[in-house]
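In: sequence? don't have it. structure:
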């Protein structure tokens, strides 16, 4: 049994990981909730959410669970630190957890690399100023963002309560005709059951935050073969990925 542990800030869509677990054979996906002093999609609050003291405490708990890999499952709480700051986060989690580690932001980069895609549309639940930081992060990895839509939702809790039909409408109306994939970067959004319908509607890969986090954790744990999990990403496996953590 492969065990991938997730550091997850607060409470919003953590039950998504149980859904992914039910879709994937032979894996356990335990979640450790990390401290969120303020639930706010603001840069200052997100810098606190992803602080080294917070992540070190959570990663120490994962160490006691003997996980095969650890993922900081918060896109905004990683990309707001910029490329080098996000790398430092991962290094700290790896040392504290005693296991290979990554974050959701790097997971998006690795997923695009695996699928050999570089032109994307982003449907972000965040306010625009936060979403722009994700564009900057992806640009540092050579990803071309053709369009960005910001839903402007102020808190993770609100995102967690978003109606599935509203989430689907938001994503499909914010595709771009030349985008090779649509990215949906918020681990607070329930997405496990939306990926297949979205890909069927759009005819292209849809990468969501919780999806790429699970895929990344399995990759780090050595589970690189193709799977029947939700979306084109799992069907592509992960054997061909060159880690952006080492490449930049």
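Out: Sure, I can see it. What you see is a predicted model; the values in this text were computed from it and never measured.

In: Could you use CA atoms for every contact and neighbour count after this?
Out: Will do.

In: Run through the strands of this structure in chain order.
Out: Applying DSSP state E to the chain gives strands spanning 2-9, 27-28, 31-34, 69-72, 101-103, 119-124, 144-150, 181-184, 206-208.

In: So which of these is the most surrounded?
Out: Among the strands of the chain, judged by mean count of other C-alpha atoms under 10 Å, the one packed with the most neighbours on average is strand 69-72 (a mean of 30).

In: Pull out the buried residues from stretch 57-70.
Out: Going by neighbour count (16 or more other C-alpha atoms under 10 Å), the buried part of stretch 57-70 is 57, 58, 59, 60, 61, 62, 63, 67, 68, 69, 70.

In: Next one for the comparison:
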């Protein structure tokens, strides 16, 4: 999202390379592929985003990596050293501790971002036209998720709604429930939100309020109240 803002402000095209996908699809040819993309991006002014940067720019003393991954770091360092001044190179990672120290030194600016707060997660979902009650419920159980993951989840849920003939709300809630934090502290803070999502998910699958109450372990009236809050006027009959 930051790279997109920079590209817009600079009036330059934005190119994005998801390095995790490249690694999984082209292991064995990754070095040549990455070099080709980097060279292409330098042919004309642009903003190039290298997403999931830790997928290839890991520390060279990491004994768990195969030889090609270590060689990739050298490829990246050489390319950054020769980077065109007419283009902007942006790298994004959620695991900065994995990056080779020499990679850090090649970038002129380092911008740390805190994980988004509850209000920021809800605002992002609102901006993606997720109804307010549902957006707030999803935001409540996605602590530790970056905004980019939430935005992608909305896109995926909409595609699933079209391709699989299922409700958008059901698809989004299924993702949110599976992404809920697993730590004890986080689980305590999100237990109510997770319960509410479970209630709504069962409702999307056609269960009655009484059936949902029995499955979730709460009262029938609580189920009715949650459904009214999340969806507005719903048929929550027994």
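Out: Structure received. Computed from a predicted structure; not experimentally measured.

In: TM-score them against each other, please.
Out: Here the TM-score for the pair of chains, by TM-score structural alignment, normalised by the length of the second structure, is 0.31; 119 aligned residues with a C-alpha RMSD of 5.6 Å.

In: okay, the strands of the first structure in TSV with distance to residue 164 of the first structure next?
Out: Below are these laid out as TSV (distance: least, C-alpha to C-alpha, whole Å):
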stretch	distance to residue 164 of the first structure
strand 2-9	21
strand 27-28	25
strand 31-34	23
strand 69-72	24
strand 101-103	25
strand 119-124	14
strand 144-150	17
strand 181-184	13
strand 206-208	14
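
In: Name the member of the buried residues of stretch 57-70 of the first structure with the shortest distance to residue 2 of the first structure.
Out: Minimum distance to residue 2 of the first structure across those is 6.6 Å, recorded for residue 68 (C-alpha to C-alpha).

In: and the angle for the longest helix along the first structure with strand 2-9?
Out: Longest helix of the first structure, by residue count under DSSP state H: helix 82-97. Interaxial angle, helix 82-97 of the first structure versus strand 2-9 (axes from the mean of the first three to the mean of the last three C-alpha atoms, to 10 degrees): 120 degrees.

In: which helices and strands does helix 82-97 of the first structure pack with?
Out: helix 52-64, strand 69-72, helix 76-79, strand 101-103, helix 128-140 (3 or more C-alpha pairs under 8 Å, 6 or more residues apart in numbering; DSSP states H and E).

In: buried stuff in that helix?
Out: Neighbour-count burial for helix 82-97 of the first structure flags 82-83, 86-94, 96-97 (criterion: 16+ other C-alpha under 10 Å).

In: Okay, buried residues for the top helix by length along the second structure please.
Out: Counting residues, the longest helix in the second structure under DSSP H turns out to be helix 184-204. Judged by neighbour count using 16+ other C-alpha under 10 Å, the buried positions of helix 184-204 of the second structure are 187, 190, 193-204.

In: ok so, going back, show me the contact partners of the longest helix of the first structure.
Out: With contacts defined as C-alpha atoms under 8 Å, 6 or more residues apart in numbering, helix 82-97 of the first structure is touched by 50, 52, 55-56, 59-63, 70, 72, 78-79, 100-103, 133, 136-137, 140, 245.

In: Stretch 154-170 of the second structure now?
Out: 125, 128, 134, 171, 172, 200, 201, 204.

In: Next up, the contacts around the fifth one.
Out: Residues in contact with residue 172 of the second structure (C-alpha under 8 Å, 6+ apart) are 153, 154, 157.
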